[in-house]
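S.K.: Just the structure for this:
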Amino acid sequence: MRIAYQYKLLPSTLQLVTMNRWLDMLRQQYNWMLADWFDWWEMNRCLVNACPLVCNIAEPREKPEYYGQKRSLVRLKRDRPWYKEIHSQVLQDMVKRVKLAFARYLKGDCNGKRSGKLRFKGVNRYRSFTYPQASIDWIDSNKIELPKIGAVKVVWHRPLPPGFEVKSAILSRKADGWYITLSLQDDSVPEQTIDVVPNWDNSIGLDMGLEHFVADSEGELIDYPRFLRQAKSKLAKLQQKCDARPKGSVARKKLSQRIARLHQKIARQRYQFHCETANQLLIKADVVFVEDFNLSNMTKRCKPKQDENGTFLPNGQAAKAGLNKSFADAGISQFVNQILPFKAEKAGKRRIKVNPTGTSQHCCVCLNRVPKELSDRWHSCPECKAEMPRDTNSGVLIKKVGLGLASLKKAQRATARKEARALCVGTSLP
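M.R.: Below is the predicted model:
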């Protein structure tokens, strides 16, 4: 079993300067190696028979590869002796990052999902470096001995679990200082296998939204505190002050740090709320059914509208921008795809995704189709007379679809069913 624990570092002034200097040197070498990959890619991605007739065909060159770039570090240290300050394994891990980043750009990850075109790292975009082979022997009381950096104070806010071995250490720079993430492994602890069989009594259905963050199938509604909206006025004042300061000035940098720390606080509040909500839901059930939706499609820009003369017309993007901001503030994707499955697996429970198509337009009791606009927040079925909040109805229907008790592919309008019944008996509608 492998887990990760993160702790706050309290480095001295000299150690702080050393770590920042390492980051800058690693960033520059990362950009150089990435440029080497791009140079090879631009020269070799097009076949000879597909090139235009009038062009300069570059001489073929060998493809940059992981071990070749690692061997180039020997020449790098000879030509630039200041790179000898960096621990050798930290420098080699930087080469591995280049390889993995470009591989995902070309081939994609294990799910086939490709990343966008890689960007060169700016000063504030390369924020961490890794010791691939850490050891428990580095820890001494309230300090941790980092090679070529020295003994750095650590805030041990929780003890390391006994029996685990330290495998690697990642040092990351955040808005409020430096942190270390220790990767721990214990081979004696097997990976957990979850074999919970869902049924009506041990499961629950969740409908995610903005009016109510979570509406479950038992009728409970959980609202989101809207942390970003609460800090909106404070953020606006800080950003106005920051924009008024000259670029590159000390005052502007200090205000930028205050803005970054405020955003970090909002992110931590959101993360804590998500964890508490996940724990609250997992206490009630062993299996949680959630919507399998793509939030990136829900936050796309509205398509532009033009009249006959080509003049652009209002398309509702101003209102959509506020909706997208609310989606980002709620962090629904983070909750559904990261925190909830992690908490469920840790507790020996399951999170199952369900196709949400039609769950808001059908009745959870009789499966009659009840069309609703987005502004309609109450479900009222004319067929079975069911009355409940719209989100609760969706939560119950998600649970039924997840358990296989309902199929919305066969659900029809009440009038459509009457028409089909009339055609079967050969009579007209009353």
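
S.K.: contacts, neighbours, all on C-alpha from now
M.R.: Will do.

S.K.: From Leu146, how far off is the residue positioned nearest the centre of the chain?
M.R.: Central residue of the chain (Cα atoms, centre = their mean): Gln334, 5.4 Å from the mean position. Computed as Cα to Cα, to the nearest Å, the Gln334 to Leu146 distance reads 33 Å.

S.K.: do Gln15 as well
M.R.: Using Cα to Cα, Gln15 is found at 10 Å from Leu146.

S.K.: shared neighbours of these two, anything?
M.R.: Val152 (Cα atoms under 8 Å, 6 or more residues apart in numbering).

S.K.: So the residue nearest to the centre of the chain, which state does it fall into?
M.R.: helix (DSSP: H, G, I helix; E, B strand; the rest coil).

S.K.: same check, this time on Arg75
M.R.: On the three-state scheme (three-state DSSP), Arg75 is labelled helix.

S.K.: how many other residues sit next to it?
M.R.: As a burial measure, Arg75 scores 11 neighbours (other Cα atoms under 10 Å).

S.K.: can you map out the strands along the stretch 1-150 of the chain?
M.R.: 2-10, 128-131, 139-140, 143-146, 150-155 (DSSP state E, counting those that start in this stretch).

S.K.: Now do the last one against strand 2-10, angle only.
M.R.: Meaning strand 150-155. Orientation check (axes from the mean of the first three to the mean of the last three Cα atoms, to 10 degrees): strand 150-155 against strand 2-10 gives 100 degrees.

S.K.: I'd like the structure of this one too, to check against the first:
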Amino acid sequence: MTVAKKKFPHLRDVQSQVLQEPIRRVEAAFAARKERGFGFPRFKKFGQYRSFLFPQFKTNPVRGNKIKLPKIGEMPIVLHRPIPDGFVVKTVRVIKKHSGWYATLCLQIDVSVPEVPPVIGHAIGIDVGLEYFLSTSDGLQVERPRFFAKLQRKLKLLQRRLKRKQKGSNNRAKLIKKIGRVHEQIAAYRLDWQFKQAHKLCRLASNIFIEDIDFRIMAKGFLGKHTLDAGLGQFLNQVLPWVCFKTGTYLGKVDPNGTSQECPDCGAIVKKDLRVRVHECHECGSVKPRDIASSEVIKARGLSGIENVCGVEVAGIWETISSQLAEKQKSSEATLRSPRLIAQR
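M.R.: Below is the predicted model:
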């Protein structure tokens, strides 16, 4: 870097630690390529490097509604919320988006954050999908929103216009910015809707159980477009855990294998492909929507792992009631919920 600064004097206008970050990125990219055996790092063209990092600060860079960055100086900001007392700003990443410039602050404080333990209370299982965004063991079904589909026509028209623009022109740059803002609008609508759904679920139950699924595999299939539009992985792995932590709701993950092939009432294996949307058990005669049956199985798997008052420990979550009481509670809840009322949204 010292030799490069002598050869290119304009590099001295940038803080030295900011210049070191691209080198770390390139090194990490080649190390990852060597580890997995494929995926040569892509060269960043002009305009594709959209963020840079300030890794450390001697003092707090945020002063009122301004932030002071090395070699840049004080810049006015729209402060999202004040920094709490006791927190220290460790890093600041400046990100360029189509809607403007953003600064992401990483804060540090020496405290231990305990995990939310399971509590005695109402529990629900959640099954996510594409016909319905989510189905709960209580009979609630929420229709899948189509954020991308609603604005797809607008994006299609803008991208057709982009194809006729000359590369490198100002009109092309303006159109790219306009397209990017539409994509940001879609992502903002999706995230806001998912947070609202997560808060509703946390108000319904004290314990929530979900499947431990890697949706990256599902997103590569023939339903990849709809999977990414729904944002199932974002909801289960980011939004719902964060809201559960804030509200003190326990969130547990269960084995996803065979949840849709098992009868929630008698435990029999009922084979059915993706086209079959109604669960019909040949053993006990149970008939219910497939997604609700799957959510009941998820709940049963979460509650089946009990450390009861007798000290018997099995795989699953902690519960302060015995296995017999758990079975009685399950049978009583099934009686109260019959017939089921499926709320559609």
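
S.K.: and the end-to-end length of stretch 195-215 of structure 1?
M.R.: Across stretch 195-215 of structure 1, the terminal residues are separated by 26 Å (Cα to Cα).

S.K.: coming back round to it: which of the strands of the stretch 1-150 of structure 1 sits closest to Asp187 of structure 1?
M.R.: Using Cα to Cα as the measure, strand 2-10 is the one of the strands of the stretch 1-150 of structure 1 that comes nearest Asp187 of structure 1, at 8.3 Å.

S.K.: Would you state the strands of structure 2 in chain order?
M.R.: 51-54, 62-63, 66-69, 73-76, 88-97, 100-108, 123-128, 132-136, 141-143, 207-211, 250-254, 278-280, 287-289 (DSSP state E).

S.K.: could these go into CSV alongside distance to Gln15 of structure 2?
M.R.: As requested, the strands of structure 2 are exported to CSV (distance: least, Cα to Cα, whole Å):
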stretch, distance to Gln15 of structure 2
strand 51-54, 8
strand 62-63, 18
strand 66-69, 9
strand 73-76, 12
strand 88-97, 13
strand 100-108, 17
strand 123-128, 47
strand 132-136, 47
strand 141-143, 50
strand 207-211, 46
strand 250-254, 43
strand 278-280, 62
strand 287-289, 60
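
S.K.: Out of these, which is the most enclosed?
M.R.: For those, the largest average neighbour count (mean count of other Cα atoms under 10 Å) is found in strand 123-128, namely a mean of 26.

S.K.: Just give me the mean distance for that one relative to structure 1.
M.R.: Averaged over the aligned pairs, strand 123-128 of structure 2 sits 1.2 Å from structure 1 after superposition, using mean Cα distance after the TM-score superposition for structure 1.

S.K.: what span of structure 1 lines up against stretch 292-303 of structure 2?
M.R.: Using TM-score structural alignment, stretch 292-303 of structure 2 lines up with residues 392-403 of structure 1.

S.K.: By how much does the matching stretch deviate from structure 2 on average?
M.R.: Comparing stretch 392-403 of structure 1 with its match in structure 2 after superposition yields a mean distance of 1.0 Å (mean Cα distance after the TM-score superposition for structure 1).

S.K.: and that stretch, how far out from the chain's middle?
M.R.: 26 Å (Cα atoms, centre = their mean, to the nearest Å).

S.K.: Can you tell me how far the aligned residue in structure 2 for Thr277 of structure 1 is from Cys244 of structure 2?
M.R.: Residue correspondence to structure 2 (TM-score structural alignment): Thr277 of structure 1 is matched to Gln197. With distances taken as Cα to Cα, Gln197 of structure 2 is found 12 Å from Cys244 of structure 2.

S.K.: So for those two, which sits in the more crowded spot?
M.R.: For Gln197 of structure 2 versus Cys244, neighbours defined as other Cα under 10 Å are more numerous around Cys244 (21 against 18).

S.K.: So Gln89 of structure 1 is in contact with Tyr131, correct?
M.R.: Yes. Taking contacts as Cα atoms under 8 Å, Gln89 of structure 1 lies within contact range of Tyr131: 6.3 Å.

S.K.: List the contacts of Phe235 of structure 2.
M.R.: Gln194.

S.K.: what about 6 Å?
M.R.: Taking Cα atoms under 6 Å, 6 or more residues apart in numbering, we find Phe235 of structure 2 in contact with no residue.

S.K.: distance of it from Ala29 of structure 2?
M.R.: Distance of Phe235 of structure 2 to Ala29 of structure 2, computed by Cα to Cα: 28 Å.

S.K.: likewise Thr59 of structure 2?
M.R.: With distances taken as Cα to Cα, Thr59 of structure 2 is found 32 Å from Ala29 of structure 2.

S.K.: ok, now Arg190 of structure 2?
M.R.: 30 Å.

S.K.: between the two, which one's more packed in?
M.R.: Neighbour comparison, Arg190 of structure 2 and Ala29: the larger count goes to Arg190, with 20 against 16 (by other Cα under 10 Å).
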